[in-house]
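**Q** Sequence plus the predicted model coming up.
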Amino acid sequence: MAASPPAPPHPTAPAKARDHSLSGLPGHAALPADRFFNRELSWLQFNRRVLAEAQNPNYPLLERLRFLSISGSNLDEFIMVRVAGLAAQVRRQIDEVSIDGLSATQQLQDIHVALGELVEAQARIFTELTVALENEGVRLITGRRLEKAEAEFLSDYFERHVLPALTPQAIDPAHPFPFIANQGSGILFSLVRIADGAPVNEMVLIPPAMPRYVRLPGQPATWIGIEELIRRKASRLFPGFRIHGNGIFRVLRDSDIEIEEDAEDLVRYFRTAIQRRRRGRVILLTLESQFDAGAEAMLRDKLRLDHAQVIKTKGPLSMTGLSAVVEEERPDLKFEPYSPRYPERILEHDGDCFAAIREKDLVVQHPFESFDVVIDFLHQAASDPDVVAIKQTLYRAGKQSAVIAALIAAAEAGKSVTAVVELKARFDEEQNLHWASQLERAGVQVIYGFVDWKTHAKVSMVVRREGDGYRTYCHFGTGNYHPVTARIYTDLSFFTADPRFGRDAGLLFNFITGYIEPRGTEMLAISPGGVRARLYECIDREIAFARAGKPATIWCKLNALTDPDLIDRLYLASQAGVSISLVVRGICCLKPGIKGLSETITVKSVIGRFLEHSRIWAFGNGGALPNKRARVYISSADGMSRNLDRRVEVLVPIRNSTVHDQVLDQVMLANLLDTEQSWQLDAKGNSHRVDPGPQPFNVHRYFMTNPSLSGRGAALTKGRKVPKLALRRGGAATA
């Protein structure tokens, strides 16, 4: 399919979004220049919080190892994208400063120091965990001698599964230096040929498809890293040589894909761009702590480490592979298994999603309530003879996607199916290309959206023939249509048959597929531009309430808050006396608690068993929160410039009273009240664990043990009630 042409001017596109600036509000000129935290350093603070969970004594040991693995995966992506972007600015001599006034060079200097500290901390925690795990019967072979049975198994495993896939490459003038792919690792060997005493240097690259860790049979559970296995069995790889030394290394490369506006075919462009990404500039070279200085110099020269960093570590060069060890069958070393509930409201209608939604709006909170309800919604649409059309956005759908299967089934059943597949979903481009091809073969109309804007909104729309007309059923989500991450990420799914939402969803899809501007929406705010304008309107109302002496409150839950204009709006609200409570899981560039600027603003982060991902805004609307009149919204958008100005996003108002109560009085309030998994951000940019106090409250435990308010249906009138949360000094109260 041909690529979309550049997006036409939009009434609230990025250029005009800036018209909603601070110029009409008193006090904007008084904002200090040093009012923002650096985005990149704030992210590193977030990853420190993730890494700290690997030391949390309240977690089982394998779950702590999982957090160590996650912190490593997070760090890899940060380096491949954010650090790579800054390095590119330096190379191209782009004279652009961050919102806190730092040049790209200054930011890289600070980041390099922080990266070194993080890698050192990871190595230290890895050592602590390996000792603790060995005491519990889970062993990782590092430097110790092998027992006879272990050595025999590994020799056999190496001969059959590893040796045939390895290709040693001599490093000398007669051989070109081998290409090392992104996230590739290898071992440099220093050898001496026994026949003539000649020194030889060899490189062995680890095949990417090879498992990172190998499980030995029997008990206790014993694992060995693939690099360690190859090093121990290297004599089989180099017969006729003496091994004098070896060292393991790993490479991370620039992995961002820049979109060219004149790309004539997005599919072809991304297929070639993915290949280019694997060969991007080296951004980080990681070495073992005892890596030979001469070999290091050779790698530096051959890899052309321009603006790249070199880090030496005593731990594994990649923590991501530890996820294999986490899967060890030791339930006593993991969280107690949790099975999400299916919404009772739908069960009361014999599983008929459409009947339940038609009766009343419904919100479902994943992973505490099953993502199966979203899959069932689409599967029922596919098999229902009265359904005539399905329209669906797809940002990240996963590798084994039941959503894709439902759309294919619907198309094969003769329904009109439109799928907006976002090719620019970072690191999912290849998978999305695959799904697009599968969908097109089944007869789905596949649209790739805009060239310069990502379609990040999570919307599904089903048009069903009912009586003499048609009814539109909609699903709006804060997270992706991804069945795997839906078991880990906390997100909200909002279902409605309200005709106003149906009309707005139709306008949204017409905008994406036909560039028809979504004028006159009744419920949704649509970005670019529209989400920003709606949020500014709501913030300004709270400012007006505060100046009139009325209660003025804003609650917000986001993954990131970096947009300087939005932050400035919140600063002005604080200066006017608005009470603002923010739950920001990751990056936050807003400085809380500064006298005269943000003294009424608090910022916390919740890091726990599940990854907080839902985006919620709540405005008191003239009363203290929570209250029945409050304006409540859920969204696919974070508080970032890219979400507000360069992506197609939606902000969804919650009007149904039951859904309103669940989102505001349960989900939002529970996050604010959490004390067991929360970190408080101070005015200097440091995060501190919240004191759990005498009555600790855990937001995840609360939702794991209490059924949904919105999804319970008739169960609300019988059986155990959901404990009611209340704001009180000292934490949560139930009644």
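**A** That came in fine, so what should we check first? Residues are numbered from 1 along each chain as shown.

**Q** all contacts plus neighbour counts: C-alpha atoms, from now on.
**A** Noted.

**Q** list the buried ones in stretch 385-393?
**A** Under the neighbour-count criterion of 16 or more other C-alpha atoms under 10 Å, stretch 385-393 has V387, V388, A389, I390, K391, Q392, T393 buried.

**Q** quick check: longest helix of this protein.
**A** The longest helix of the chain (DSSP state H) is helix 104-135.

**Q** can I get the buried residues of stretch 385-393 in JSON lines with distance to F126 and secondary structure?
**A** Below are these laid out as JSON lines (distance: C-alpha to C-alpha, whole Å; DSSP: H, G, I helix; E, B strand; the rest coil):
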{"residue": "V387", "distance to F126": "54", "secondary structure": "strand"}
{"residue": "V388", "distance to F126": "55", "secondary structure": "strand"}
{"residue": "A389", "distance to F126": "52", "secondary structure": "strand"}
{"residue": "I390", "distance to F126": "48", "secondary structure": "strand"}
{"residue": "K391", "distance to F126": "47", "secondary structure": "strand"}
{"residue": "Q392", "distance to F126": "43", "secondary structure": "strand"}
{"residue": "T393", "distance to F126": "40", "secondary structure": "strand"}
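
**Q** and here's the other structure:
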Amino acid sequence: MVRIDRVSSMINNSRYISRDISWLKFNERVLDQAHSGNRTIFERLKFLSITDSNLDEFLMIRVGSLYNYIDYNRERVDYSGLREVPFKRRLFAELQRFHTEQHELYKQELKPYFEENDFQICKLDGLSSEEHAQVEQYFKKTIYPMITPMVFDSYHTFPILMNRLLIFGVTTKNPGDKKKHRKLSFIQIPQNLPRFYEVEREEVIIFVPIEEIIRKYIAKFFRNVEILSVNLFRITRNGDFTLEESDEIDTNFLEEIKRKLKTRKTGRVVRIEIEEGYDKWMLNLLKKRWELEEENIFEISEDSLIDFSSLMQIVFHNEFRDRLPVQPSFVPPLSYPDHDLSESIFDVLKNKDILLHHPYNSIEPLLGLLEQAAEDPLVLAIKITIYRLADDSRVTAALLKAAENGKNVSVLFEVKARFDEENNIREAQKLQKAGCFVIYGISSFKTHTKLMLIVRKEGAKVTRYVHMSSGNYNENTARLYTDLSLLTTNEIYAHDVSEFFNVITGHSNPEAYKNLITAPGSMREQLIDLIRQEAENARQGLPSGMVIKVNSLEDRQTIDELYEASQAGVPIKLVVRGICCLRPEREGLSENIMVKSIVGDFLEHARLYYFHQAGKPKVYGGSADMMVRSFDRRLESLFLVLDKNIRKEAMNILLYNLRDNVNSYVLKEDGHYEKVQPDEGEEPFNLHREFYKVRQHDIHEVKLFEEELQQAQALD
């Protein structure tokens, strides 16, 4: 108890919130969506599924990284001040608590509503004799030929068990042998089989978990031996490569990445999910082999389910597609309200900048620009950075067409985009074979910036068309993620983006950018300068204020500057979707800082930075969060919004984020999040619906700091 109290005290007294504990709080907010009785059962299952996918990635990357330090005896001190092992214990206690909440939610709040929504998840004992016959045929014809049992004994080496697959551990012995002569075999359920076998009845669809079918007929794999126990489990392996990445990573770069992909199959085990009633002998053998402790074992009751991510098979089943909310139709961009499909996007951009706010505005103007550029004989070159692409990507297709048409196409492809590496390597090689100039990353830096440059000869002059964004060149996620993208021919932007491409594709040290802030390099320092300017204005009695919207806030240097600005009297409003290591509302440290997170129908992905500047605000948008990796280990960019109307629109986006009282959670000083509820008599304000309604007149007088702006006007 003394040790637990000491650990809790260290965590609570720290100036910072643990990055990993903060991430778990984010996943709790996602799980809260599954608790919501205002959503359909299919939406709630979707959010539960997302939490499990999130948790898998967290264990593979963040917990995997922690084990890198532990396994290789390297020192790691968490933001809370805890060393590796004490922090691991605290982290796994939180993981176990979250695991319990997930499964209680599934059993108590979701399962009771399955039947009234025309489906069930049930075992074989709920089937008729005719349905049993169908299942038996499915086993004989499909499952049985695919499965290969693997025995482990003194004659057979321990098999490679795959990450995140359902696995049966079966203990057997020969008839007449003593129990101590038992053997352990493994059956891995192939990942290309659907998780559920579907039995359609007139008014209901029965989803039978595939493991129940295999369990029923498992004796067919172990003939003439005695089965002592059958245990279903699933393992999660370390998928973090941090210790392997070095300054020499560009040597034989692609082969290195391919080799790393293979290690995901054999990385150290960090978690075992296992059904209750397991064979202790088997589990002890696995724990010893993988050097695991009791905290790494996550037990699951027989009335629950291992791997909630598989519920997506039900959520997106053809029979239930109409049970999910219909996404509203796109609305025209405020900066391009009279969208005329017959007008060339090139002609439009020569006269005005266009801000697209996804998913409320369609990505079509951007795709149309790229596809027109691929065919337009006046276009000379296309340069683009790519982090993640959609399947059957129109972006790839347009770039291939451009190369076929003899245009100079340069693509900086990030082949280390986590879990998209194989697809990115394949797409990059396809472009390279077509004659595109492809750069596979820059040394040890990840390319996370989203920039495109199209060079077009128009009579005696050359016009450069620029796209800068917070989101990926991915038409699928553009319907699910909130992002900002700016299309422009402004020569100041064009100069900066051209310089940036010269730096990343060649050997060039740029002159100072006029409207871009880039990383690695000076992004942290320039943002800190802007924060310090606000603090100095506050000390001088001038109006001040900051509103910053990011996915994550983790960089200590930036956090310390925000603390200093708060102490100087600057009002600071932060909208941080996920990780937030800043501790708000602490006396003497951060009383003037408010932090909220928005989690709802769309994934908040846009980054916006607003600095009051004594009534002459600066607003930046772009790809970068306030994280060490963003500042030091990634190619990132933020662009200054120049156009007055577009700046107002960006400010309105921040304002709507602050006004939201439906999807919002406020971070308290002790690290927990409190759900925002409309006050009595206050109308609900759901930003994921309100952005479909916003019109030009709504942003005309937008103000983020009413009192301060009035003071600034008086000073003028």
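**A** Good, I have the coordinates. Just so it is clear, the model here is predicted, and its values are computed rather than measured.

**Q** coming back round to it: reformat the buried residues of stretch 385-393 of the first structure as TSV; add distance to L651 of the first structure.
**A** Below are these laid out as TSV (distance: C-alpha to C-alpha, whole Å):
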residue	distance to L651 of the first structure
V387	26
V388	27
A389	24
I390	21
K391	18
Q392	17
T393	15
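
**Q** Specify which member of those is nearest to A17 of the first structure.
**A** T393 (24.1 Å; C-alpha to C-alpha).

**Q** Would you mind finding the match for the closest one in the second structure?
**A** Structural alignment (TM-score structural alignment) places T393 of the first structure against T385 in the second structure.

**Q** Please name every helix or strand in contact with the strand ranked longest in the second structure.
**A** For the second structure, the strand reaching the highest residue count under DSSP state E is reported as strand 226-237. Applying 3 or more C-alpha pairs under 8 Å, 6 or more residues apart in numbering; DSSP states H and E, one finds that strand 226-237 of the second structure contacts strand 166-173, strand 269-275.

**Q** Quick check: next helix or strand after that strand?
**A** Remark: after strand 226-237 of the second structure, the chain's next helix or strand is helix 253-263, criterion DSSP states H and E.

**Q** how big's the offset between that following helix and the first structure?
**A** Relative to the matching residues in the first structure, helix 253-263 of the second structure has an average distance of 1.0 Å after the fit, by mean C-alpha distance after the TM-score superposition for the first structure.

**Q** Report the aligned residue range of the first structure for that helix.
**A** Residue span in the first structure matched to helix 253-263 of the second structure, by TM-score structural alignment: 266-276.

**Q** So for the first structure, the centremost residue is which one?
**A** Residue closest to the mean C-alpha point of the first structure, counted by C-alpha atoms, centre = their mean, is H613 at 7.9 Å.

**Q** ok, back up a step: buried sites along the longest strand of the second structure?
**A** Within strand 226-237 of the second structure, the residues scored as buried using 16+ other C-alpha under 10 Å are E226, I227, V230, N231, L232, F233, R234, I235, T236, R237.

**Q** And the buried residues of stretch 385-393 of the first structure, which is closest to L68 of the first structure?
**A** Out of these, the member with the shortest distance to L68 of the first structure (by C-alpha to C-alpha) is T393, at 32.9 Å.

**Q** unless I'm mixing things up, that closest one is touching V420, no?
**A** Yes: at 4.6 Å, T393 of the first structure counts as touching V420 under the criterion of C-alpha atoms under 8 Å.

**Q** Overlap of the contact sets of those two?
**A** Common contacts of T393 of the first structure and V420 (C-alpha atoms under 8 Å, 6 or more residues apart in numbering): T455.

**Q** who are the neighbours in contact with the aligned partner of E211 of the second structure in the first structure?
**A** Matched across to the first structure, E211 of the second structure falls on E227, judged by TM-score structural alignment. Counting by C-alpha under 8 Å, 6+ apart, E227 of the first structure touches G186, I187, I206, R212, I248.

**Q** Would you verify that E227 of the first structure is located in a helix?
**A** Yes: the assignment for E227 of the first structure is a helix, going by DSSP: H, G, I helix; E, B strand; the rest coil.

**Q** Dump the helices and strands packed on strand 226-237 of the second structure into JSON lines; add distance to L389 of the second structure and mean neighbour count as well.
**A** Compiled in JSON lines, those are given as follows (distance: least, C-alpha to C-alpha, whole Å; neighbours: other C-alpha atoms under 10 Å):
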{"stretch": "strand 166-173", "distance to L389 of the second structure": "29", "mean neighbour count": "22"}
{"stretch": "strand 269-275", "distance to L389 of the second structure": "30", "mean neighbour count": "23"}
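
**Q** JSON lines for those, including distance to G621 of the second structure?
**A** Formatted as JSON lines, those follow (distance: least, C-alpha to C-alpha, whole Å):
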{"stretch": "strand 166-173", "distance to G621 of the second structure": "43"}
{"stretch": "strand 269-275", "distance to G621 of the second structure": "38"}
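
**Q** Please name whichever of those strands is nearest to V7 of the second structure.
**A** Closest to V7 of the second structure of those, according to C-alpha to C-alpha: strand 269-275, at 22.4 Å.

**Q** Could you check how far that closest one is from the centre of its chain?
**A** Centroid separation for strand 269-275 of the second structure versus its chain: 23 Å, with C-alpha atoms, centre = their mean, to the nearest Å.
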